[in-house]
Every structure is written in structure tokens, then in C-alpha cells.
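Chemist: Return atomic coordinates for the entry below.
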Amino acid sequence: MGNHTTVTTFILWGFSSFPELQNLLFTVILLSHVTILIANASIMVAIKLNHSLHTPMYFFLFALSFSETCTTMVILPRMLVDLLSESKAISLPECATQMFFFFGLAANNCFIMAAMSYDRYTAIHSPLHYHIFMTQKVCFQLMVASCVVGFLCSLGITFTIFNLSFCDSNNIQHFFCDISPVVHLACDYTAHHAMIIFILSAFVLVGSFVLIVISYVFIVLLAVKMPSVQGRYKAFSTCSSHLTVVSLHYGFACFVYLIPKNNESFSEDMLMAVTYTVLTPLLNPIVYSLRNKEMQTALRKVLDSVNKILPCLAKKKKKKKKKKPEHLKTTIEHLEQ
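Modeler: Predicted coordinates:
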């Protein structure tokens, strides 16, 4: 990589064009980041502590929440630092690492959502044999496959981009090392490289989306054949949260990574990037908690447990404060004698 590169440091220009909004953006993004961490952590804790949620559907939801939390950790902390600092420099290895982990985790999210759609199809198609088909081993294998395929695709994209020569401008018109802003700084970027990146991106986005669509086509066909209206309603209600999250995720991601870009569209891409790095991870736990009664019940139990623990901790602290030291008690007893 170093043999081909003359530029060793990039500048993440990001929101530098709006200096008057830096403090406001920092506050909004910091609050969003904290909310994302709390919301996703709450879902993971609720699933972990409630045995009634130890099912394949919630196993994948736990994995999705964890993966999305990691995705935001790759981007947002660095973004917050850059909003406050004058130097927005990022070295070439740091940029490559950020890109690798971001796209690896983002691709992992896509394949987890595909696994979730297959899980929903299996639950509706074979409710009596559901636990036979979707065993813990099968769920774990699907999870590992999602992670491995996602990071392999990310490795291919990252290797292709950072094997190019960067010898002109080093200003990345973005708040993180995204594909389009980085490749437009390369001197030897050709149609061959563009094709490799497009194929890998399309494999992740289109490939996982096709799997989701196929699952839902079969779900709709099964629901239509159900004799009772209540059965159809139950079938669609179990998929509503997942469909909402899929629509948000793929809508923004496909616009950014599958539509050809030019230098003038980077500002639009940056705004769209805010939606899938901040808004989508923020909305996902909200969607699943608002539209899922089991999750609402589990979250209430977690909150009740926290509310019970806090007063107990406060009482223990008060007791510790009131407790007299041993040497003082000995002195008082001696005086009384």
C-alpha cells in the first residue's frame, strides 16, 4: 500500500463548511450517540435477562442491536472529536481501518436482516416444527456466516481502494472514510476498480435484499391461504417491525452506494450518510420496542428491576455512612465502663 501512495494523511472535511453549526452538530450527535447506546443496550439486556425472549427471532435482534452499536462506535466518536478539533487529519491506515470495520459491520447488518426474514418465514410456514428447523446451532451458523461474508466483502472493497495511488488532493468531502469521496482522490482510479467496488457493494445490498424479498413473497403467499383473518393479521404483525427497519436501512444505503456519483453530489451523500449512521440505529430499537408487546414487557421488567436496585443501593450507602468506625466504638465502650 505504502509503495503506491504519496499521500499519507487525509483531511476529513465533513461539516467544516458550516463552522457556525459545529457546536450545535456536536450536541445533537452526542445526544443521538448516547441515546443509540442506551436504547440498543436496553434491548440487549432485556433479551438476555428474559428467558421468554430466548428464541431465534430475538437472538437475531440481539445480534443486530450489537452490530449496529459497533457500527456507530466506528464512526460517531471520531466525528465528535473532529467537530471540536481544528485538525481533522486521519492517517491512511486509520482511514482504511475505519472503512473496513464500517462496511464489514454494515454488510453484517444486511445479512442478519436477511436471516431474520428467513426466520419469520420458517415460523409462519412450519410453526409446529419451527424449533426443529431453527435450532440454536442453525441460528449461530447464520450469524457467523453473516459476519464472515460481510467482512470478506468489506476486505475486498478496502483492499481495492487503498491499493490505489493518492497523489493529488487529500481533502475527503465527508465526515468519515466513505467509498466515493476517497476513490475520487485517487490518481489511477479506473472503470475496472469501479466495477469491482460496484459488484461487491451490489452483492451485499442487492443480494441480501433479494433474499429478504423472496422470504416475504412466500410469507404473503402463506398468509393469503390462511382461512382466518386473525391468522393473517398475526402473520403480518410479526413481520411489521422487521419490514419497517428493512425499508429504512435499504432505502438510504441503496441511494448512496448503488447510484453513480460525481463531486457535486458529495454534500447530498453526506446528509444521507447521517441518516444511516445516526438516524437508522436510533430508530431501529424504537421501532422494535414500540411495535412489539413482548419487547415492551421485557423492557418494563428491566426498568422495574433498575428502580428496585437503585433504592437498595442508596440505603446501603446511608447505612455505611452512619456506621461508626471500629476504633471509635471501642473507645466509647471503654468510657462507658
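Chemist: rest of the way, CA atoms for contacts and neighbours
Modeler: OK.
Chemist: Moving C-terminal from the helix or strand harbouring M272, which element do we reach first?
Modeler: Using DSSP states H and E, M272 sits in helix 266-274. Note on helix 266-274: by DSSP H and E, the next helix or strand toward the C-terminus is helix 280-290.
Chemist: quick one: buried residues of that following helix?
Modeler: T280, P281, L282, L283, N284, P285, I286, Y288, S289 (16 or more other CA atoms under 10 Å).
Chemist: And for stretch 151-159?
Modeler: F151, L152, C153, S154, L155, I157, T158.
Chemist: That stretch: how far from the chain's middle?
Modeler: 18 Å (CA atoms, centre = their mean, to the nearest Å).
Chemist: Then stretch 113-133?
Modeler: How far stretch 113-133 lies from its chain's middle: 23 Å, per CA atoms, centre = their mean.
Chemist: Please spell out which residues along that stretch are buried.
Modeler: 113-125, 130, 133.
Chemist: V246 - nearest residue in space that isn't next to it in sequence?
Modeler: M113 (7.2 Å; CA to CA, 6 or more residues apart in numbering).
Chemist: Also this sequence, please, to line up against the first:
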Amino acid sequence: MTTVGVLRETADHERRVALTPDAVRRLRERGTGVLVESEAGARAWFGDEQYRAAGAELGDRDRVYAGSDVLTCLAPPADADRLRRGQTLIGLLAPLAHPEPAGRLAAAGVTAISLDLLPRTLSRAQPMDALTSQANVAGYKAAIVAAEAYGGYFPLLMTAAGTVRPAQVLVLGAGVAGLQAIATARRLGAVVTGYDVRPQARADIVSTGAAVLEAGHPVAASGDGYARALTEQESAEQQRALQAAVARFDVVITTAQVPGRRPPVLVPAATLAAMRPGSVVVDLAAGPDGGNVEGSVAGTTALIGGVTLIAAGNLAATMPQAASTAYAKNLLALLAVLTPEPDLGDEIQAAVTVTHAGRVVHPAVRQLLEGAAL
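Modeler: All right, here's what the predicted structure looks like:
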């Protein structure tokens, strides 16, 4: 019987857990053993007793590493060197952004499966799409965070003291997170405008009832559905158009990312300086390499010339129950199609398998490692 292990996340401010008690119950119904590290779900309010009731065994970290065939996580564990030959690690491993760990996992004989490599355009892959499920949570929370930080009301209010105008909200990027931010800000009563360089994304903005900001020329998406990286000329045109528009808004939420690359800077310092005091900017793309806003430092909130800049690159972790539940369902769907020996002829398994049998088998990751070695 295969045993799936659940590791407690060790990253700072990470409250999610890879598998919830309900997901454990479903795995046990499939005849799969589950070994959960004690207190793995505590920060998401899933207690050890809930995991026991679902049929899991509980143990310390040593036991989980020793007794599991497959280990599940969100971010790569800091102690991944404890994995042994023949084990499988599944998580959001980000090998395109950080390929070096893949080389070490391959050398250790570990099979590494990364959910963020899933081909999002495949219909049968949609139940496994962890990037989408987590972006949905983050987009929702971004609107809530912005509303809390903004010093005025989001909706139009008629009061005895007069009419209060609604907040003007701009969302840059209309992928999953952006569309959820747009929808949530509209539910809160704000007047919302969306922007994206992709023509099809502009149609999605219109479908939410929001207005579309016309700035720069539309750019076709790449094959994975993301916006491709802009050329220098396209980027300069976009910057000029956005700088003229952004200052009109009370709240700006940025969500634009390009997989495996640094997020594009959509709001430079000059644009931030042109915004009215009291305005709020929430940068969902903020990470170790920066974000969509110049000067974003992931995990921080700064007051810059009267503008509140919230660099919130991991908002899904602030809603751990919802985010963990969605992620666990993604894992369940993926585990249902994975074979004990990865079938690299299957388009899903080939796309998400990074290392196997002592080699880096994912072409893009292998190319990055070979380029770094030159």
C-alpha cells in the first residue's frame, strides 16, 4: 500500500497545509495510507484529532520522512535533503524560478512533481490546477485587504450628511486573481476598472461588469494562457499609458506575472508619487525578485508619499482554511492520475515531472540548469 505523507510547512507566515482531513478521508477510501506530521494543519485550524478521525496516522517529522512513499507540501521543505532514493515529492516547487534544488533532488534519486508546471490549457488538468485555486483565494483577499486599508468607503452611500462617492478601483492583470479581485471589489460596491494586455482578458473584464482601461496596444497571450513578456517598445508604450491613468484611482491592485520570470513593473516610483495621498496599492505579484510596483518588498506595508503600498505576494496563506481545502482537492485530482512509475508519455505527467530516476527530465528545467553550469 502506498503511503502519502503530509509535512508541516516551515516557511515564514505560511499557514496552509497540503492535505486536509477531508482529503485524507478520501485517500483512505482509495486504499492509500496517510501519515501526517503532528500539528501540520494547526495553523489552518485542522487539528490532529480531525486527521486521526479521518484515518491518518500521526507522527513527528522523522517518522513522516521515514514512512512515506510520497510526500506532499506547498513550498519545497527546507530539509528536502532528508528525502531518500525512490521517494516522490509533490508541491509548488517553482523549478523554473529556482532550478537548483531540482539538480539536488535528481542526484538524490527523488521524483519531484511540481504542480505549478501543470498545463493550464488542458481541460482534464483543471481539477489539479493549484495555481488557479490559490490565485482565486488571493484575488478575493486582495480586495478585502485594499478595502480595509483604504480610508474611505468602497460603495456609494447616501447619508444624512450627504452622498459619499464610491471608491474608484483599478485592477491591473485580468487572470484568475485579477478577475476575482474585480468581482469582489464590485460586490463591495466600488466602481471597478480592469486592465490587461491580452484581448481575450479584456473580454473577461467586461463579463464581470467592470470597465476596461484602454492603455497601450493589446498583446496576444502565450500558449499557456499567460501574457507573454513585452518587448521594450511595447513595455514603454504601456508604461506611458498607465502612468497617465493610474493616478485617477483610489485603489490599485496589481496581479501581473510571467511564469519563471521577474514580474513586470507596471507602477514605477513616478506613478506611485503621482497618486493622491490616502490611495492604496496592493501588489499581489510581490516576491523575492520584486513585484509589479517599483520598491515592493514582499510581506511589507509601506507609506510612500501618503500612498499605502501593500506588497502581498502570498495572500492565499492568510486564508488557510479556504486555500488548504482547494489545494488538497488539486492534490487529490493529481494523485488519482499519477502512476507509481511516471508515465512521461502522458501530457500531464510529463508536464509536472521535474526529476525521476536520477535525472532532471523536464526539458525547460534541464535547460536552465545546463545554462547555469556554463
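Chemist: TM-score them against each other, please.
Modeler: TM-score of the superposed chains, computed with TM-score structural alignment, normalised by the length of the first structure, equals 0.27; 166 aligned residues with a CA RMSD of 6.9 Å.
Chemist: about what we covered before: just the ones in strands from the buried residues of stretch 151-159 of the first structure, please.
Modeler: Using DSSP state E, no member of those falls in strands.
Chemist: if you look at these, which of them are in helices?
Modeler: Mapping these onto helices (DSSP state H) picks out F151, L152, C153, S154, L155, I157, T158.
Chemist: so the last one touches M99, yeah?
Modeler: When you say that, I think you mean T158 of the first structure. Yes. Using CA atoms under 8 Å, T158 of the first structure is in contact with M99, at 6.7 Å.
Chemist: before we move on, the earlier item: host element of the residue nearest to V246 of the first structure?
Modeler: In the assignment (DSSP H and E), M113 of the first structure maps to helix 92-125.
Chemist: Mind giving me the packing neighbours of that helix?
Modeler: On a contact count with 3 or more CA pairs under 8 Å, 6 or more residues apart in numbering; DSSP states H and E, helix 92-125 of the first structure meets strand 9-12, helix 56-84, helix 130-133, helix 136-162, helix 191-225, helix 229-257.
Chemist: Taking helix 229-257 as reference, get the angle to that helix.
Modeler: 160 degrees (axes from the mean of the first three to the mean of the last three CA atoms, to 10 degrees).
Chemist: how far does helix 92-125 of the first structure sit from the chain's center?
Modeler: Counting by CA atoms, centre = their mean, helix 92-125 of the first structure comes out at 9 Å from the chain centroid.
Chemist: what angle sits between that helix and helix 136-162?
Modeler: When the same axes, to 10 degrees is applied, the directions of helix 92-125 of the first structure and helix 136-162 differ by 150 degrees.
Chemist: Quick check: closest non-adjacent residue to the residue nearest the centre of the first structure.
Modeler: Centroid-nearest residue in the first structure: E68, 1.5 Å away (criterion: CA atoms, centre = their mean). Spatial nearest neighbour of E68 of the first structure, chain neighbours left out: P281 (6.1 Å); criterion: CA to CA, 6+ apart.
Chemist: which other helices and strands contact the helix or strand containing S133 of the second structure?
Modeler: Per DSSP H and E, S133 of the second structure falls inside helix 130-149. Applying 3+ CA pairs under 8 Å, 6+ apart, one finds that helix 130-149 of the second structure contacts helix 176-187, strand 251-254, strand 280-283, helix 320-337.
Chemist: Buried residues, it. List them.
Modeler: 130-147, 149.
Chemist: Test my guess that L179 of the second structure contacts A142.
Modeler: No. Between L179 of the second structure and A142 there is no contact under CA under 8 Å: 11.1 Å.
Chemist: roughly how far is stretch 214-227 of the first structure from the heart of the chain?
Modeler: The answer for stretch 214-227 of the first structure is 29 Å, by CA atoms, centre = their mean.
Chemist: For it, buried residues please.
Modeler: Those buried within stretch 214-227 of the first structure under the rule 16+ other CA under 10 Å are S215, Y216, F218, I219, A223.
Chemist: Now do it: everything it contacts.
Modeler: With contacts defined as CA atoms under 8 Å, 6 or more residues apart in numbering, stretch 214-227 of the first structure is touched by S117, Y118, Y121, I124, H125, G231, R232, A235, F236.
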